[in-house]
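just a sequence and a predicted model for now, questions to come.
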Amino acid sequence: MSPSLTRQWIWQMITSPWLILAFILTSQWPTSWSSLVISGLSVYYMIRSWAVLESPIKNPDQLKVVIVGAGVAGLGMARKFKEVGVEDFILLEKNPDIGGTWFLNIYPGVACDIFSHFYSFSYFLNAKWSKAYSEGEEIWNYLNRFVEEFQLRPHIHFKTVVSETIWQEDEKKWLVRTKEGKEYQANIFISAVGALHTPSKPHFKNQEAFQKPIFHTAEWDKSVELSGKRVGVIGTGASGVQAVANIAGKVKELYVFQRTASWVPARMNFAHWDWIKNCFVTFPFLLRLYRDILFLTNEVIFHGVFTISSPIRHLVENFVARGMRQNIREENEDDEVLLKTALIPNYPLGCKRVTPSDDYIQTFNQPHVHLIQDRIDCFNENGIATSNGKNIDLDVIILATGFDVLQSSRAFHGIGKGGQILSEVWGDCPRAYLGISHPGFPNSFILLGPGTGLGHSSIIFMIECQVNYILDCVRKLQSSGRKSMTVKKSVHDGFVAWLDKNMKNRVFGSGCVAWYQNAKGVNWTLWPKDLITYWFRTYSCDRTDYEFE
């Protein structure tokens, strides 16, 4: 580790809030459980800080890296390569600007459902988040500052769509081709395309008959004016919950087509006072302490809410359901009873994505907002016809139908050793060792790959773990003196078996139909354990997990 990085690490260590608390507690109560726990956490965070502050990589000029995607994951990986001295890297981005999901999604109310101070990079904190849960534009601005701070923009090739990647066995390099006809060669290839970039667009019978505006939330049409219009929103997942609550006050009539109700606990969003922001700026260790508290709180929630055998799971579920019912206040008593029945899910909390909101449920108290539970039969020139024969006239239809995560994983045609095609190997159930490596695809790594999605905490934590792991893989490859490394099939298969075993005790692996799963009910998208476990498993690359050539 270089002297400058050593000084950074020492400063981060001695200003760790956990270390400060450990010193206070152990000096006052040297044998108490609290002091032992805090001391253990301080060691954990010191070790984690060591992983973040890596020393420069040896022979960086020998590395040529191609990263696909300039969203949060791709930018995080690029910054890490630059930190350790690798300059020969490029990011190929299909969009005209950075941000990925946060560039594409501009619908009214788009926001993160994870606390802002934890939904950020640990080494690029933002003391001045405006709210507890920030909106999409503020997150996108944060990512732009990140790009400028670490001078990443010169490395990004915008409006570049990767079509094919081919492993060249003789040269031990990847050939990357784009739809624009360009070719790139790299000895390290990283896919950072993410899982939320291909909109899911169900096709309804006779859909072509509706000639008025129709668009997906991820392809929001700003030119369409909603004021005074009759608007239909199809879908009540995360984007539907956010959009409905934010357009209800503008439209003349709002029809929400619900196939399945969502769990909508109160988000309890609040603005950060200026004195809090200034305090975080002046005393950064307090901001880190706050982040750590958010982290540990999410870990506790994960075990309490998402574990089938948890003794408090039903208590939490009943508490959330009661809160949702209390927000329904219809003038017509029969309508109130109907809404209380229709808006409360009949499946366990956490089985599908939880969608917190402070105003979604209350939106249905407005007389011009209508919940439609009947199945959509077909479209017609005036709007939508339901299965019970009801015709609903509409001026605009909004598809809040989420993303096709399987198609997102097939963003390009990947060809590995022996001509094997990754999409064919995966089929409808993508898998990867630690969500990062796959047998037969040397020197190829995935960020936010299969089995690493989260339903309870910050995905940026997972990204940082993966980025550090990939960098350690590159170090091990260099130190081996070989040109390629591939995860062993036995290691990969053993990990998949471990995933499936641990998924059985999670609510989101219990069988209800959700976008997490494939048609066979296999949840291949989510990480089934807590974040500390993932950090531990990705802390370093084990040479024995890989074959070197």
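It's in. Numbering: from 1, shown residues only.

C-alpha only now, for contacts and for neighbours.
OK.

any buried residues in stretch 379-392, and which?
Using 16 or more other Cα atoms under 10 Å as the test for burial, stretch 379-392 gives 379-380, 382-386, 391-392.

can you name the two of these that are farthest apart?
382 and 386 (12.8 Å; Cα to Cα).

now do the shared contacts for these two.
Here residue 382 and residue 386 share no contacting residue, scored by Cα atoms under 8 Å, 6 or more residues apart in numbering.

if I look at residue 306, how far off is residue 264?
Distance, residue 306 to residue 264, using Cα to Cα, to the nearest Å: 15 Å.

likewise residue 441?
41 Å.

can you redo the buried residues of stretch 379-392 as CSV with distance to residue 88 and secondary structure?
Listed next are these as CSV, based on distance: Cα to Cα, whole Å; DSSP: H, G, I helix; E, B strand; the rest coil:
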residue, distance to residue 88, secondary structure
379, 52, strand
380, 54, strand
382, 55, coil
383, 53, strand
384, 53, strand
385, 56, strand
386, 56, strand
391, 59, strand
392, 57, strand
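
next one for the comparison:
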Amino acid sequence: MTTPDRTAPSRTASTPTMRSTALIVGAGFGGIAMAIELRRHGIDDVVILEQAADVGGVWRENSYPGAGCDVPSPLYSFSFAGVTRWPRRYARQPDILAYLQRVAREYGITDRIRFGREVASAEFDETSARWLVRTTGGEEYETTAFIPAVGQLSRPSYPDIPGRETFRGRAFHSAEWDHDCDLTGKRVAVIGTGASAIQFVPEIRPQVGRMTVFQRSAQYILPKRDHAYDRWYHLPLRALPALQKLDRLGFWLYAEFAQECLSRWRVFTPLFARQATRHLREKVADPRLRERLTPDYALGCKRVLFSNDYLPALTDSTVDLVTDDVAEITPEGVRTADGTLHEADVIIYGTGFAAQDLLAPMKIHGLGHRPISDAWSDGARAHLGITVPGFPNMFLMYGPNTNLGGGSIVHMLESQARYIRDAVSKLRARPGRYLDVRPEAERAWDAMVQGRLTRSVWTRCRSWYRAAGGRVVSNWPGRTREYRTRTRRVRLADFRIGSATARAAPRD
């Protein structure tokens, strides 16, 4: 464990420091929601640092063929910026990205964003009660409220397979799709069968010469009730705004039901399991292939997937499904544990994201120069998924235990934005003060969340929802309505109010 360094963060004398009331990291759904919430309540002194050249977050980065959302479009949007012209029930990546670009522009957020700025470190200075944020380019920013909005699914995760760097062909992650790579007639190996793979596999199958899909575990796949929206759908929504809210409400109520089925009302989950089994039987006639595509764990323990064309793609004569463990990658292809070498020209990794490393690779230090890695040595945790003891005035968007097994994360982000805006307003009214969530408040919150999670389906198997020790660090165990109620306002009793001029108090 790192020994605390009590010195204040040093500043680079040659670099001018830019100051703000709030500094947001990331311009995806979370960062945009946060900036709009602050500006709508008169807090205009906001800076957003975005490492890329455009807004969008995961919807900018994940541009692979077939990329889209598995939450209905009317629900996967901001409540204050509805859309009456979604082209289909489940929006595709270009439509979602265009939506975020439009919202950022219309709400005056774009001119608050500094593009091409990757945050390297952030340190809390007890002498000023402010955060000093540095970018990899050497810029420095000083801010009262430090708001990371980088999310849980922003950093691609590559598998630790021996020989991965020796492959002579093209290789890339689905979240870093190589659009210059022509797959026509190629032998393509797909490692991973998660949410991204079930979208791009059927899209690229007609192009490739031969495809080998390496599956570590089978997935529960439900049919996707998707269809294009025509003018007869759009006309009444534009004419009667109340219908748009009713449309959104219907999807929200169903999502609340699904969330409860996964976390509490598990008596209903066999209904979904039977639907997945029927879907598999209808799409895959070969009983041997069907057996390999049948999950051996409880439905919902891993992310439930939605697709109409993934299972049919696997039945094509040009596609091989391999369920043996991948042993190594050679210059020629992928070797499995049974010794078979599966030759390939291209390897595509559909292996998800580093969901447990929430704030990496940023180096973040709080009171006493304590690194966040020490505070999260047994897995990420935060009061309401937002504040961490010992890291004053730092507020997380899409933090620990705020992911959903069912429903729209956009609803959760709006709840967090309102809570953080309340905190920033209180800080602005108390210059030179800081809010440090009390350890006992965070412990009580965590005990409640983890206690409820033990009764959920998410503890029944290994998945990206859980840390290495088994602790569920990603998911929220209740309804989004409950979370909104709990985050309605900041309870000052949950915080220690510190002063920039006071000597730092001993930590618990």
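Looks like it arrived, so ask away. This structure is a prediction, so every number in the text was calculated from the model and none was measured.

what would the buried residues of stretch 379-392 of structure 1 look like in a markdown table with distance to residue 400 of structure 1?
Putting the buried residues of stretch 379-392 of structure 1 into a markdown table (distance: Cα to Cα, whole Å) gives the following:
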| residue | distance to residue 400 of structure 1 |
| --- | --- |
| 379 | 16 |
| 380 | 19 |
| 382 | 20 |
| 383 | 16 |
| 384 | 16 |
| 385 | 18 |
| 386 | 18 |
| 391 | 20 |
| 392 | 18 |
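
which of the residues you listed lies closest to residue 414 of structure 1?
Nearest to residue 414 of structure 1 among those, with distances taken as Cα to Cα, is residue 379, at 37.9 Å.

to which residue of structure 2 is the closest one aligned?
Matched by TM-score structural alignment, residue 379 of structure 1 corresponds to residue 329 in structure 2.

same deal with residue 222 of structure 1?
So residue 222 of structure 1 corresponds to residue 179, using TM-score structural alignment.

against residue 460 of structure 1, how distant is residue 73 of structure 1?
Residue 73 of structure 1 is 8 Å from residue 460 of structure 1, by Cα to Cα.

looking at these two, which is more packed in?
Using other Cα atoms under 10 Å, the more surrounded residue of residue 73 of structure 1 and residue 460 is residue 73, with 27 against 18.

identify the residues contacting the more buried one.
Contacts of residue 73 of structure 1 by Cα under 8 Å, 6+ apart are 192, 194, 447-448, 460, 463.

can you pick the most crowded of those residues?
Ranking the contacts of residue 73 of structure 1 using other Cα under 10 Å puts residue 447 first, with 31 neighbours.

so that residue makes contact with residue 436?
Yes. Contact criterion Cα atoms under 8 Å: residue 447 of structure 1 and residue 436 qualify, at 6.2 Å.

identify the contacts common to the two.
residue 466.

and the match of residue 222 of structure 1, which of the three is it?
coil (DSSP: H, G, I helix; E, B strand; the rest coil).

what do you get for residue 446 of structure 2?
helix.

what do we get in structure 1 for it?
By TM-score structural alignment, residue 446 of structure 2 lines up with residue 496.

correct me, but that match touches residue 433?
Yes. Residue 496 of structure 1 is within contact range of residue 433, at 7.3 Å (criterion: Cα under 8 Å).

more neighbours, these two?
residue 433 (24 against 19).

trace that one over to structure 2, please.
By TM-score structural alignment, residue 433 of structure 1 lines up with residue 383.

contacting residues for that match?
Contacts of residue 383 of structure 2 by Cα under 8 Å, 6+ apart are 437, 441-443, 445-446.

adding distance to residue 284 of structure 2, write those residues out as a markdown table.
Shown next, in a markdown table, are the contacts of residue 383 of structure 2 (distance: Cα to Cα, whole Å):
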| residue | distance to residue 284 of structure 2 |
| --- | --- |
| 437 | 53 |
| 441 | 51 |
| 442 | 48 |
| 443 | 48 |
| 445 | 45 |
| 446 | 43 |
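
so in structure 2, which helix runs the longest?
In structure 2, with assignment by DSSP state H, the single longest helix is helix 241-263.

okay, buried residues for that helix please.
244, 248, 251-252, 255-256, 258-263.

what residues in structure 1 pair up with the helix or strand following it?
The element immediately downstream of helix 241-263 of structure 2 (helix or strand, assigned by DSSP states H and E) is helix 269-283. Mapped onto structure 1 using TM-score structural alignment, helix 269-283 of structure 2 covers residues 313-327.

list the contacts for residue 349 of structure 1?
Residue 349 of structure 1 sits in contact with 263, 305-306, 317, 507, where contact means Cα under 8 Å, 6+ apart.

which among those residues end up buried?
Buried among the contacts of residue 349 of structure 1 (16+ other Cα under 10 Å): 263, 305-306, 317, 507.

isn't residue 377 of structure 1 up against residue 385?
Yes. Judged on Cα under 8 Å, residue 377 of structure 1 makes contact with residue 385 at a distance of 5.6 Å.
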